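Enquirer: predicted structure and sequence below. I'll ask about it afterward.
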Amino acid sequence: MSKERVFLLVAAAGLTPIALAYGLVPATTVPMLYGVEIDSVNITHIFRAVMGLYMAMVIFWILGATREPLRFAALCSVVVFMGGLAMGRFLSLLVDGIPAAPLVIYLVLEVGFALLGYKLAKGLPTG
């Protein structure tokens, strides 16, 4: 199995539990994991929408791992997705201060996935 395929599958496997924690039962999981109370339908709706977005990315990354014509686009989407999350977290560090340790770990992982995804995409014929 190519390193690009493994990378996409690892990215998908890593994002899946986060997506489910956000949207499957947000009133239970979000307060437990992040200390944020889910106290309205609107907030539940937002977290479930985020879960849908994350799961759509997971599906695309799995498709990219299993279908060569989609691989380059899937790698690029990892770079954009993880890079975008990391940029938002960097902004929050500057504006809001340092968050809880798990969120700092997410930042490190997001930067790592964005950089590695970029390197792998550059190595493909269409990159």
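Expert: Cool, the structure landed.
Enquirer: CA only for contacts and neighbour counts going forward, please
Expert: Fine.
Enquirer: contacts only, for the residue nearest the centre of the chain.
Expert: The residue lying closest to the centre of the chain (Cα atoms, centre = their mean) is residue 15, at 5.1 Å. Each residue near residue 15 by Cα atoms under 8 Å, 6 or more residues apart in numbering is listed here: 54-55, 58.
Enquirer: show me the helices in the chain, by range?
Expert: 3-23, 26-34, 41-66, 68-96, 101-122 (DSSP state H).
Enquirer: including distance to residue 69 and neighbour count, could the contacts of residue 15 go into a markdown table?
Expert: Output for the contacts of residue 15, formatted as a markdown table (distance: Cα to Cα, whole Å; neighbours: other Cα atoms under 10 Å):
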| residue | distance to residue 69 | neighbour count |
| --- | --- | --- |
| 54 | 22 | 22 |
| 55 | 21 | 19 |
| 58 | 17 | 24 |
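Enquirer: below is structure B, check it against A:
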Amino acid sequence: MNLKKLVLGSAGLGIAVIGLVYLLAPHLLLDVYGVDIQSPSEANIFRSGSGSLFVALAILFFLGAANTRYTRTSLVTLFTFMSGLAVGRLVSFVADGWPHAVLIAVFVVEAFYAGAAAYVLRVEDSASQLSTAAER
């Protein structure tokens, strides 16, 4: 299996699981952090903002792993998505203090996938440049 498929497929799997839990039973994840859903509006925010969005992105990551036509778009999206989450957590660490240990571990995973996506994109760009130079 090549690195692109491994990065996109494993990220897709993790994001799909988290997204499905937020979509179908958000209280299961939120209870870990001591967050309680108090209203239908709060449930709606977690089900749509985290659940459906994560599932949709997981589908894109799986699509990029399975079809080279979508690989680059999926990698750019993975980089953007994971970087955005990691930066948001860093801002929270500074502004709000240290969260639950699980959220620190999640930050490490997000930073890892952002870095992995950037690395794969860089390798892809370098290979493309070498191929173009060889054709000249």
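Expert: Yes, it's here. Keep in mind the model is a prediction, meaning the values are calculated, not measured.
Enquirer: and residue 122 of structure 2, how many neighbours?
Expert: Residue 122 of structure 2 has 12 neighbouring residues, counting by other Cα atoms under 10 Å.
Enquirer: how near is it to residue 72 of structure 2?
Expert: According to Cα to Cα, to the nearest Å, residue 122 of structure 2 stands 11 Å off from residue 72 of structure 2.
Enquirer: do residue 82 of structure 2 as well
Expert: Computed with Cα to Cα, the distance linking residue 82 of structure 2 and residue 72 of structure 2 is 15 Å.
Enquirer: just residue 117 of structure 2 next, same as before
Expert: The gap separating residue 117 of structure 2 from residue 72 of structure 2 is 10 Å, by Cα to Cα.
Enquirer: and those two? which has more neighbours close in?
Expert: Neighbour count, other Cα under 10 Å: between residue 117 of structure 2 and residue 72, residue 117 has more, with 27 against 17.
Enquirer: counterpart of that one in structure 1?
Expert: Using TM-score structural alignment as the criterion, residue 117 of structure 2 maps onto residue 117 of structure 1.
Enquirer: what sits against that match?
Expert: Counting by Cα under 8 Å, 6+ apart, residue 117 of structure 1 touches 7, 75-76, 78-79.
Enquirer: TSV for these, including neighbour count and distance to residue 44 of structure 1?
Expert: Output for the contacts of residue 117 of structure 1, formatted as TSV (neighbours: other Cα atoms under 10 Å; distance: Cα to Cα, whole Å):
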residue	neighbour count	distance to residue 44 of structure 1
7	19	31
75	31	30
76	18	30
78	28	26
79	23	28
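Enquirer: coming back round to it: any common contacting residues for residue 117 and residue 72 of structure 2?
Expert: With Cα under 8 Å, 6+ apart, residue 117 of structure 2 and residue 72 have no common neighbours.
Enquirer: ok, the residue nearest to residue 65 of structure 2 when sequence neighbours are not counted to residue 15 of structure 2 distance?
Expert: Excluding the flanking residues, the one nearest residue 65 of structure 2 by Cα to Cα, 6 or more residues apart in numbering is residue 5, at 4.5 Å. To residue 15 of structure 2, residue 5 of structure 2 is 15 Å away according to Cα to Cα.
Enquirer: and residue 90 of structure 2, by the same measure?
Expert: 20 Å.
Enquirer: could you do residue 39 of structure 2 as well?
Expert: In this view, residue 39 of structure 2 and residue 15 of structure 2 are 25 Å apart by Cα to Cα.
Enquirer: ditto for residue 33 of structure 2
Expert: Distance from residue 33 of structure 2 to residue 15 of structure 2, by Cα to Cα: 18 Å.
Enquirer: how about residue 31 of structure 2?
Expert: Here the criterion is Cα to Cα. By it, residue 31 of structure 2 lies 19 Å from residue 15 of structure 2.
Enquirer: same question, residue 64 of structure 2
Expert: Here the criterion is Cα to Cα. By it, residue 64 of structure 2 lies 14 Å from residue 15 of structure 2.
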